[in-house]
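A.B. asks: Show me the folded form of this:
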Amino acid sequence: MKYLEQILNFKLIELGNFSLSVSNIVLIGIIFLGVKILLKGVEALINKRLSDKGGVKEGQGRSIVQIIKYIVYILASFVTIKSLGIDITIIGAFFATLGLGLGFALQELFRDVISGIVILFERNVKVGDILEVDNLVGNVKEIRLRTSVLRTRDGIYMVIPNSRIINEKVINWTANNKSTRFSVSVGVAYGSDVEKVKELLLKSVENHEKISTRPAPIVFFNDFGDSALLFELRFWTVETWAIEVTKSEIRFKINQLFRENNIQIPFPQRDVHVIQKINE
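C.D. replies: So this is what the prediction gives:
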């Protein structure tokens, strides 16, 4: 027993009033092991409570647990520092001095971290949401403290600083949990029966499993173009992730119906007049 006590009291580092013994290392290990076990239990409990409520979006528990993790680890770090006999005010002064020297270099980092905390607390963006950033659409796979991870339709993973999500124009296609309106445009030849065109466009989305009937699809006669009469079919759908597939299916159907009913889709035409000068 005395031998074990000697091992635990053995000082690995000794600088002035500060010393680090084997017992200190063991204490640090016990603290962080206990924190890890505690967080595992908290995570399981929160996920169970949220799933029991029903209607909870995927990733909600993960966001809450992540916030708790940051808080607990910070508190555990302070407890560990205090248990080692280190004056916390000295640590604070050190980081204050370091902050002055690296303020500009770390400004962007702190902005991203604060933005991550805002996202996790406000929950305007959650795991599973579909975002559009710089004309790229991606599914939110993970929200970290500094960055968020999105997976595009092409299977590419994008890592985006959280400050961009907070400060820049970002479209959240799934924020309202409801249908979103999209459109498909088409031009038909001059002289076509416009009422027939309207009927066929509406028929192209009739009974489509991904198109909402409330609100109902609607057709607009948008303009008289240079080479065509311009129509727009607007429809509502909850299918935002694979919307390009849905639009493609609608265009195939429109093309089929137009062919069956002799409705022409014209291509741009230009009349060229050649003036020949006759020598007198």
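
A.B. asks: contacts and neighbour counts: CA atoms only from here.
C.D. replies: Fine.

A.B. asks: was I right about L120 contacting V65?
C.D. replies: No. If you go by Cα atoms under 8 Å, L120 and V65 don't touch, sitting 10.0 Å apart.

A.B. asks: I have a second one here; can you model it like the first so I can compare?
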Amino acid sequence: MTFAEILEYLQKLFMFELFRLGQTPLSLATILSFIVILVLFSMTSRFVRSVVLRPALARLRLDEGTRYTFTRITHYIILTVGVLVAFDVIGVNLRGLVVVLGFLSVGIGFGLQNLTSNFISGLILLAERPIRVGDRVTVGEIEGDVTDINIRSTTVRSMNNISIIVPNSDFVSSKVVNWSHRDPKVRIDINVGVSYTSNLETVLQALKEVAHECPEVLRKPEPEVLHLGFGDSAWDMRLRVWIQDPKRHPIVRSDLNCAIVRKFRKCGVEIPFPQRDLHVRSPLPVPLQVDTPGTSAASGTVDRSAQSCLGRNDMAGLSE
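C.D. replies: As a prediction, this is how the structure comes out:
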């Protein structure tokens, strides 16, 4: 077989019609052309994001979430243009393609309902930006930092450094707590009980000193010490402070708790434990044991009323 015959064979192989999309015949050559065009546009998108957009956005001093949104939207726009160009190059009529996709969407709409919902939710997240990369969020029982926002899902890194893939629809249809949204400052309330025998002014001053000595507590808004009420065993006090970084919330709370314990011990302020008084009102068998000098202990079991009578009469005789 000559070289010319090999070329002719390969030409027939690549130009052989595999199937039709609408009125357009598709061969191996057209499919490869479609893939090559998509790869080229994908490489173009990566180049634009890494070489052009990121340095330009960094010079504008935009936050990380804003830069991520711009680069992600640019990526999807370039890919969309690439798909349209690829269809045009292989000769596919886009109007006919829209009709075909319309019929297919009716047939498989139920199967792709969740995927479509997550896709639209992803566009909403990128456009409205209720959450951004780097935000500390709580979704259901999941709390962590947003590391990636894609069209279908969002990646949240938990406080245990575990990456959790959350569908975008959960961020749109469910209640989401964003600790970093707009104003990242968060308030920490620490409740503590102090003994009624403590000096109230000393307690107030000690709690204020704890707040001012913590380097992560903000001076504005100013820390507050509140007397909430009178508990069963203690005054109920509350130390209220503000911090700038919500991700430091558990650490700062722990530091303040430890500082309160040390400060109270230094100032002689007692943190009491709950105390209860037990009053027995119904007659119950109560063991009675009476010891007299020179005799063995006489013990028995009498009810509460008998013990009371013995205490008023017989006990007087025994004591003589």
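
A.B. asks: And the TM-score between these chains?
C.D. replies: Scored by TM-score structural alignment, normalised by the length of structure 1, the superposition of the two chains gives a TM-score of 0.89; 279 aligned residues with a Cα RMSD of 2.4 Å.

A.B. asks: For the aligned partner of S195 of structure 2 in structure 1, give its distance to P266 of structure 1.
C.D. replies: Alignment note (TM-score structural alignment): S195 of structure 2 maps to A189 of structure 1. Distance of A189 of structure 1 to P266 of structure 1, given as Cα to Cα, to the nearest Å: 5 Å.

A.B. asks: Nearest residue to the most centrally placed residue in structure 1 in space, please, no chain neighbours.
C.D. replies: Compute the mean C-alpha point of structure 1, and by Cα atoms, centre = their mean the closest residue is V140, 3.5 Å away. Counting by Cα to Cα, 6 or more residues apart in numbering, V140 of structure 1 lies nearest to L150, which is 4.5 Å off, once chain neighbours are set aside.

A.B. asks: since we're on that neighbour, how many residues are nearby?
C.D. replies: 27 (other Cα atoms under 10 Å).

A.B. asks: Please apply the same query to A4 of structure 2.
C.D. replies: A4 of structure 2: 9 neighbours (other Cα under 10 Å).

A.B. asks: Check the secondary structure at it for me.
C.D. replies: helix (DSSP: H, G, I helix; E, B strand; the rest coil).

A.B. asks: And the helices in the stretch 1-150 of structure 1?
C.D. replies: According to DSSP state H, counting those that start in this stretch, the stretch 1-150 of structure 1 carries its helices in the segments 2-8, 22-53, 60-83, 88-122.

A.B. asks: hang on, the earlier thing: the residue nearest to the centre of structure 1 maps to what in structure 2?
C.D. replies: By TM-score structural alignment, V140 of structure 1 lines up with V146.

A.B. asks: Does that match touch T138 like I think?
C.D. replies: No. Counting by Cα under 8 Å, T138 is not a contact partner of V146 of structure 2; they are 10.0 Å apart.

A.B. asks: G99 of structure 1 and S185 of structure 1, how far apart?
C.D. replies: 55 Å.

A.B. asks: typo on my end, G92 of structure 1
C.D. replies: On the measure of Cα to Cα, G92 of structure 1 and S185 of structure 1 end up 62 Å apart.

A.B. asks: Equivalent analysis for V65 of structure 1, please.
C.D. replies: V65 of structure 1 is 46 Å from S185 of structure 1, by Cα to Cα.

A.B. asks: Neighbour count for those two, which is higher?
C.D. replies: V65 (19 against 13).

A.B. asks: before we move on, the earlier item: need the counterpart of the residue nearest to V140 of structure 1 in structure 2.
C.D. replies: Under TM-score structural alignment, L150 of structure 1 pairs with V156 in structure 2.
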